[in-house]
Every structure is written in structure tokens, then in C-alpha cells.
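Q: sequence first, predicted coordinates after that:
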Amino acid sequence: MTLGIPAETKKGESLVAASPKTVGQLVKLGYSVIVQKGAGDKATYSDAEYAEAGAKVADAKAAWGADIVTAVNAPGSAALDKMRKGSVLISMMSAPSSPDYIADLAKRGITGMALDAVPRISRAQSMDVLSTMSNVSGYRAVIEAAENYGGMFTGQMTAAGKTPPANVFVIGAGVAGLSALGTAASLGAEVRAFDVRPEVGEQIESMGATFVQAEAAQQEVSSDGYAKALSEEQEKLTAIMYAEESAKADVVITTALVRGKAVRTISAEMVAGMKPGSVIIDLAAIGGGNCELTVPGERIVTDNGVIIVGYTDLTSRMPKHTSQLFGTNIVNVMKLLTPGKDGQAVLNYEDEVVRGMTVAHAGEVMWPPPPVNVSAAAGAPVAEVPVVDPVEKARLAAEAAAKKAKRRLIGSAVAAVLVVLAIASSPMSFVSYFTVFLLAVVVGYYVISGVSHALHTPLMAQTNAISGIILVGALMQLGSTNIAVLVMSFVAASIASINIFGGFLVSYRMLGMFQKEA
């Protein structure tokens, strides 16, 4: 079968549905790939590269006339006129908001498979273009923020003085939000993030950001992977938190987009309370915008000097890598459709992924698809969270902190007395060794606890060196006739060996993530 990759018809689009690398993968699946001449020019992929990968470079008529046509955006009527009846179109289609377009595909006898309708289940993650686009958008959002922000993201200490790091607040910890906060943190900014789903708090903190706690404003996740709508009381509490966080932020990145529609998170009043020169990057501008003042597709500056960026083409501003990732999603779809790797696509509608993507087939509209059975187990009931008065909550928190500090002080005092008594009754040789041991523990604790998450892998290399010293010392003592020394040396050698080999193994895996694929 032939597989066509035409140039995008959307005005200003710089993406292409395949890179030379993914074309090679499609050829290995048995397809005869036809790439329209110049289709990859804006993504810096030349026709010669496509030809070298095994594709045939031809005109638009040949690309659109293939058995299967893959595109980034849903092609218009003029392009559909070039497609054959019975052919398959694979692209993003915004199916929930495009009933007329789907009906037109059915009328033309074209099988439509919407890439942005891939079910949100584990085995379909490699085909999820929404996650791909969101990941790129989150990264690009930070680049746009850095471009518009009048300062540096990381704090600086120079002979001329010091500057504080930028304060970045990210709303939403989905794929785009996590990508944004991870990028901002890597640039040295102080990042805070909030999501209505409490279970993502650990993911936020693992990326080096601070999870903003607002228990009464958090909600469970619905069965389709999106957060459920907040109650009226939860919306009020969330708005208060957004106002507080945005007022002290230098950069606010909003990502709240549910099923293509933006959720209002930043009001005009909140913008008025922000600092002059601060920046809002609205990733939900394509769905209307999370900020009340966002103008989709444009960059505006408010009367109080706040910059609001509502670009809707962030992924297209990074065409080379976005096209590569998008093309990989398509390769994974074609692998699913080509079980025999013989260049023959098989549309098995009993497969929930294939059925979920298919919006039109054989003259019939097949949208919406039947619900996907994610789990047979019933969801756990959600307990109502009582709303606590903020003043009372603060008082209770202060009392709890004071009690905890008192317990810690008493425990430390008792431990110190016991240590002093043990040292006083021990020989001098033991005291000197014990002193070195305590200093190593204290120094090690403060060194490791003060290191950023991003530096844990380099730190592991240093701890491997320290463990090597421990191992050498333990081996030297293994011949001792003192049973206590012998046992302690054996334990030290065993633990140090585990730490060394385990450390090298983890470091090797981490470095493998940054190696170029063959």
C-alpha cells in the first residue's frame, strides 16, 4: 500500500507529518512512502533526505492520492478533493467540535482516524499526539517567558552584586505543565505549581518544584484521565490561591485545557494585582484562554505592564523536533495497523485504540466511539473535604509545628546526653574514631539534603568515590582477629559494594537516556 505525506495546507504551519527517520521506519513496515516535494522545508528536512530514507518525492497529487494519507492538521476541502474514495486519512481532527467535517469525510467515503482521539490508556501512550504537542508546548512556553521577562531566570552572584531567581507559577501539572515546570527549574527559577489533582504533587516535587497545597480546592480525576469540574466553593478557594500566587510571581504559565476547552483561572482583577513586567504565558489560548485578558494568537501588554502571551502556534515554532516526535506517533499507529509488517493496513475495530480513533468509515459516521473500559473495579468513594476557616487552620498548624519542635528538642537533648555518657566511658582510641564518624554523618547529611534533585546523579559519582574509600578501609580490616572489627568490616565492605555497583548502574541508565539513537 502507498502512504502519502503531503505538505500541510494550514496557513503558516511549519510542521510535517514525518521526518526522514520516521519515513525509514514506515518503509521497514512495508509501505511505499510518497512525500510531497518541499513538504519538510520549513522543518529543515530536505527532499534529498527523504529520498535517502526510501521515500518517493513527488507532487501534491501523488501524495494526496495515496492509499493512506498522514497529516498534522485536518486538510480542507480542496485537499480532500484530491483523495480517493476508500482511502484512509490519519491526522488531528478535533472530533468533538467538528461534526460537519466528520460528516463530510463519511460522505466522501474516506476513513478518518483522528490522532487527537487516541484513548487515554497505557498501551496507547506512544500514539498520543496530544501528549507530544503538550510536551513541546510546555517547553516552548518557558522559552517565550524567558524572551519576554526582563530578567534572568537563575539567581546571579557577581562582583557587582546579586540578583534573585525568577519566581515561576505553573497552573496545571499535566504533560504541558510538568514540561514547563521542569524546564523553568532547569533554568534556575524558583518554581511553584498547582493542580486540582492531589496525586500529582509527588510528580511536581520530583521535577524540582514546590507543590502548592490547597486541599479544599483539589478534586479527583474522572475515568477519562481529566480532572473533574470543581464545585462552586472549590472554585472560590482556588481563585483566592491563584490571586495570591500570581501576585508574587514573575511568570505565570497556565495549562488548564480540558477536552479542547480552556478553564478560566486568571481574572482581570488578578492581572491588575500582578507586578509590572511580569509575564503570563497562556497555553490554553487555542481553547479561548485561561486568562480573561488573553487574545488568542497575540501578545499584549496591559495598562499595569503585565505581558500576556496567547500564541497558538508554539509547537510550530519548534518544527524540527516536533515533526520528529509527531512522526514517531504516526509510526506507532502504523505499527498497530500493520501486524504483519507487510505494508498492508488492517483496521480491526474490535481493538479499542483503532475504534476510538476512527471517526468515519465506509460512508458512516463513527463518532463518538463507545466508552473504553479502563478498569472493572469501581472507583473509591470520594470523601467530602470540610472547609476550615483560614485563621483557625493557621492557628492549628502553628500549634502542631510548636509541638513537633518541642518533641524534636527533647529527643535531641536525650540523645546528646546518651552520646556524652557513652563517650565518657569509652577508651580514647574509640573516641577519636567515633568523632570522625559523627562528623562524616553530619557533613554527609547536610551536603546531600542541600543538593537539588537535578544534581543527584552527578552527586552519585562523588558518593561512589567515597564508598570506594570505605571499601578499601574495610578490606584492610578484614584480617583482624577481633571478631567485632571483623564483622563491622564485612558489613561495611558489603554495603559499600552495593552502593558502588548500584550507583554505577543507575548512572549508566541515566546517561543512556541522553545518547543518540542509532
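A: Yep, that arrived. Residues are numbered from 1 along each chain as shown.
Q: all contacts plus neighbour counts: C-alpha atoms, from now on.
A: Will do.
Q: quick one: distance of the longest helix along the chain to the chain centre.
A: Looking across the chain with DSSP state H, the single longest helix is helix 390-424. How far helix 390-424 lies from its chain's middle: 39 Å, per C-alpha atoms, centre = their mean, to the nearest Å.
Q: now do stretch 290-300
A: That offset, for stretch 290-300, works out to 23 Å (C-alpha atoms, centre = their mean).
Q: quick one: buried residues of it?
A: 290-296, 300 (16 or more other C-alpha atoms under 10 Å).
Q: try stretch 462-470
A: Buried residues in stretch 462-470, counted by 16+ other C-alpha under 10 Å: 463-464, 467-468, 470.
Q: in helices, which of the residues you listed appear?
A: Assignment to helices by DSSP H places the following of the buried residues of stretch 462-470 there: 463-464, 467-468, 470.
Q: in CSV: those residues, plus distance to Lys403.
A: As requested, these are exported to CSV (distance: C-alpha to C-alpha, whole Å):
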residue, distance to Lys403
Thr463, 36
Asn464, 39
Ser467, 38
Gly468, 42
Ile470, 39
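Q: just those now: which is nearest Lys21?
A: Nearest to Lys21 among these: Asn464, at 38.4 Å, using C-alpha to C-alpha.
Q: below is structure B, check it against A:
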Amino acid sequence: MKLAIPTESQPGESRVAASPDTVKGYVKKGLEVAVEAGAGAGAFISDDAFSAAGAKVGKAVLKDADIILGVRRPSVAQIKQMKSGAVLAAGLDPYGDRPGLEALAKQGVTAFAMELMPRITRAQSMDILSSQANLAGYKAVIDAAAQFSRAFPMMMTAAGTVPPAKVFVMGVGVAGLQAIATARRLGAIVSATDVRKATEEQVKSLGAKFVFADVADAATSGGYAKELSAEDKAKQAALVAEHVKGQDVVITTALIPGRPAPVLITKEMVETMKPGSVIVDLAVERGGNCPLSKPDEIVMHKGVTIIGTLNLAGKLAGNTSPLFAKNLANFLDLMVQKDGSLKIDFDDDVIKGTLVARDGALVHPMFQGAK
């Protein structure tokens, strides 16, 4: 069986869906691994490194491939090269461009969207959202520190004391927790908020202050956050508006699956912040937690710097690619047998949870009855 790793087609995507270590594992199982020349360049993985691991490096790797792995959804041109019945596992943006998913279904591809990985214990090692968000949260703080015109830690000098920066993290998921930890390591005074009351213990365990309005807990059974009621939104907004006035750096990470990003920092709130303050909006790809943020731009508004970098995880491709590759390898372990044959148990909860296209149709429950 042939497993293909193509070069990512989306502009600016530097990650790759395999590492030399995962390639070795695939070859050991008896798979023929084909890696497109230059696929690992953005992650500083050379063609020679893939060759040494047992892969065949060349062009047109998608032709006759039985299994295809990717970081992002393949382009239309790449989809047309795939054979009917091929298995694709990648980040497919299932809440975004539906026509792209329909193109995969029309091609006869059995497609798995890794973003839909169920939040169950045995699926943790396959969770691309967690592995990539962890590094994105770290990078958000590093970028904020680079733009901030002052130091993060308190410093005692003969000429006076440099006060520590105040960092406020909004949204305490994987990215938010890493942002808290990173800001603390850099010496900042950190506070955080989330609409899920259960995150308070996690915030405090990292040495940060938890800021929470008197609202209904918005945690879903899957651990994600759901949208607040209008009344609770107003309470949370009032609390945030008062808190951000004294903050030097705000990191926003709030996303609701399948919905536009909620607005957390309004224009009016931004204008109450001190000149020189920095906002990093990790939700800019879904419209942003701040309406002033712009995709892949750094905006200056009345002395406040607003960073809207897309794909922060891709900025650390040397780390995020091996993690993403391992997530995919663990997922493939569910369907690739020890002899290299392919056997998919469509009743498996992980398989059912991530399967979006099969036998020429979109099959995930999220698509049923929707157009």
C-alpha cells in the first residue's frame, strides 16, 4: 500500500504531515511511503532526511496513493489527482469551505477531518487541536513580548524599579493555559478568564488570578465552551471592560466550534487601554475576538498594538510538524494493520467522529439536513 505526503498547497503553510520518525514507523509496517520533494522544507526537514527514513522522494506522489496525509485541506488540483477510495486524513476545516469537502466526496475519497477528533481519553494522542494550540499559545506571548515596548519581569536597579507587565488571557483552553504558563515564566503578573467555571483550578495552579463574572457555566459535555445568554454576555463584558483598563497585554483565544469567534474586546475597550499595550487575537481566522484585528496584520489603534497573525502554530513548524505527524500516525494505527493492510472499523467512535466523506457523500452528522 502506498502512503503519500504531499507539499502543503495553502500559501504560508510551513508544516508537513510526516516526520522521519513517523516515516520509519510506516515503512516498518510495510507501507510504501512517498514524500513530495520539498514537502518538509518549511519545517527544516530535508528530502535526504525523509529518504534516510525509508521514503521515496519525488513528484506526483498522489497518483495511486491509498493513504494521503496532510496538514491542511488539499487544493482542487491535488484532489483531482486522488483515486477513488483513497483515504485522506488532514486538518480539513470542516466548519469552513463546504464546497471543498464536497469536492473530496465527489472524487470518492474517504476523508477524515482531524479537527473533529472526539474529546475522549484514548483519542488524546491523536488530537491535532491540542498539540498545535499548545505551541500557538506560547508563540502568542512571545510575539506580544516582542511588540511590547517594556519588559515583562520586574527588575530592581540602582536607578529605580521596573514594574512587571500585566498579562490577561481570555479563554483557558490549551492555547490559553500555555499562554498563562509562558507569561508567568517571563515574569509577568497574569490573570485569566473563561466562561467555564471548571477552568479556575487550572488557572490558579499556574499561579495566575482567575477573573470570572457571576454567569451560568458555559462548558459543554465535550469540554468546549458554548455561547452565553445575552444577559450573561453583558455581565462578562462589563467585568472584562473594567479589567482590561489596567492590562499591558491581552491574549484572546476564544473559539466556539462551528460559529464565528465571539467578540471579547470591543473597540471601546481597546480605547481604554494604556498606550503601548498589546493585544494578540488568536481567533482572527474566525473573525476575531476583537473587531479591530485583521488577518495577518499588526494594527495600531490609538496607541494599542493589535496582532492578528494567522497560523501561529505554523510559525513554529520545527516543533509543530513532528507533533502533528505523530497525531496522524497514532490515528492511522486504528486502521493500518501490522501487515500493512488497511482495515477501517466504521463503528469505532474515533473513526465515526472524524469521518466526513465516504462513498461519494458527506456523511458526518454535522452535514445532515444542511445545505
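A: Noted; the coordinates are in hand. As the structure is a computational prediction, the values presented were derived from the model and not from experiment.
Q: superposed, what's their TM-score?
A: Laid over one another, the chains give 0.95 as their TM-score (TM-score structural alignment, normalised by the length of the second structure), with 367 aligned residues with a C-alpha RMSD of 1.6 Å.
Q: one step back: return the subset of the buried residues of stretch 290-300 of the first structure lying in strands.
A: Ile300 (DSSP state E).
Q: and the buried residues of stretch 290-300 of the first structure, which two are furthest apart?
A: The most widely separated members of those, counting by C-alpha to C-alpha, are Asn290 and Ile300 (14.7 Å).
Q: how about Gly318 of the second structure, what's its partner in the first structure?
A: Here Gly318 of the second structure is matched to Lys320 in the first structure, going by TM-score structural alignment.
Q: so that match belongs to a strand, correct?
A: No - checked against DSSP: H, G, I helix; E, B strand; the rest coil, Lys320 of the first structure lies outside a strand; its state is helix.
Q: hmm, it is touching Ser46, no?
A: No - the criterion here is C-alpha atoms under 8 Å, and Lys320 of the first structure misses it with Ser46 at 11.5 Å.
Q: comparing those two, which residue is more hemmed in?
A: Lys320 (20 against 16; other C-alpha atoms under 10 Å).
Q: could you list every residue that touches the more buried one?
A: 15, 43-45 (C-alpha atoms under 8 Å, 6 or more residues apart in numbering).
Q: filter those residues to the buried ones?
A: By 16+ other C-alpha under 10 Å, the contacts of Lys320 of the first structure give 15, 43, 45 as buried.
Q: which residues touch the biggest helix by length in the second structure?
A: In the second structure, assigned by DSSP H, the helix with the most residues is helix 128-147. The contact list for helix 128-147 of the second structure (C-alpha under 8 Å, 6+ apart) reads 114-115, 151-152, 174-179, 182-183, 249, 251, 278-280, 282, 305, 307, 311-313, 315-316, 320, 323-324, 327.
Q: all helices of the stretch 401-518 of the first structure, in order?
A: Listed in chain order, the helices of the stretch 401-518 of the first structure (DSSP state H, counting those that start in this stretch) span 428-449, 456-477, 483-512.
Q: typo on my end, it should be the second structure
A: Along the second structure, the stretches classed as helices by DSSP H are 20-28, 47-52, 76-80, 98-106, 128-147, 174-185, 199-205, 230-244, 267-270, 317-332, 349-354.
Q: which one of those helices lies nearest to Leu255 of the second structure?
A: helix 174-185 (11.0 Å).
Q: average offset between the closest one and the first structure?
A: When the first structure is superposed, helix 174-185 of the second structure averages 0.7 Å from its matched positions, counting by mean C-alpha distance after the TM-score superposition for the first structure.
Q: quick one: distance of that helix to the chain centre.
A: Relative to its parent chain, helix 174-185 of the second structure has a centroid offset of 15 Å by C-alpha atoms, centre = their mean.
Q: that one versus helix 128-147: what angle between them?
A: Comparing the axes of helix 174-185 of the second structure and helix 128-147 via axes from the mean of the first three to the mean of the last three C-alpha atoms, to 10 degrees yields an angle of 40 degrees.
Q: helices or strands up against helix 174-185 of the second structure?
A: Under the contact criterion of 3 or more C-alpha pairs under 8 Å, 6 or more residues apart in numbering; DSSP states H and E, helix 174-185 of the second structure touches helix 128-147, strand 166-170, strand 189-193, helix 199-205, strand 249-252.
Q: enumerate the positions of that helix that are buried.
A: Applying 16+ other C-alpha under 10 Å to helix 174-185 of the second structure flags 174-184 as buried.
Q: make CSV from these and add distance to Val240 of the second structure to it.
A: Formatted as CSV, the buried residues of helix 174-185 of the second structure follow (distance: C-alpha to C-alpha, whole Å):
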residue, distance to Val240 of the second structure
Val174, 21
Ala175, 19
Gly176, 16
Leu177, 18
Gln178, 21
Ala179, 18
Ile180, 17
Ala181, 21
Thr182, 22
Ala183, 19
Arg184, 20
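Q: so who does Asp248 of the second structure touch?
A: Asp248 of the second structure touches 165-167, 273-274, 276-278, counting by C-alpha under 8 Å, 6+ apart.
Q: how do these look in the first structure, which are kept?
A: Conservation of the contacts of Asp248 of the second structure in the first structure, assessed by both residues aligned by TM-score structural alignment, their matches' C-alpha atoms under 8 Å: retained contacts are 165-167, 274, 276-278.
Q: now render the residues you listed as a markdown table, adding distance to Met82 of the second structure.
A: As requested, these are arranged in a markdown table below (distance: C-alpha to C-alpha, whole Å):
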| residue | distance to Met82 of the second structure |
| --- | --- |
| Ala165 | 52 |
| Lys166 | 51 |
| Val167 | 47 |
| Lys274 | 53 |
| Gly276 | 50 |
| Ser277 | 48 |
| Val278 | 45 |
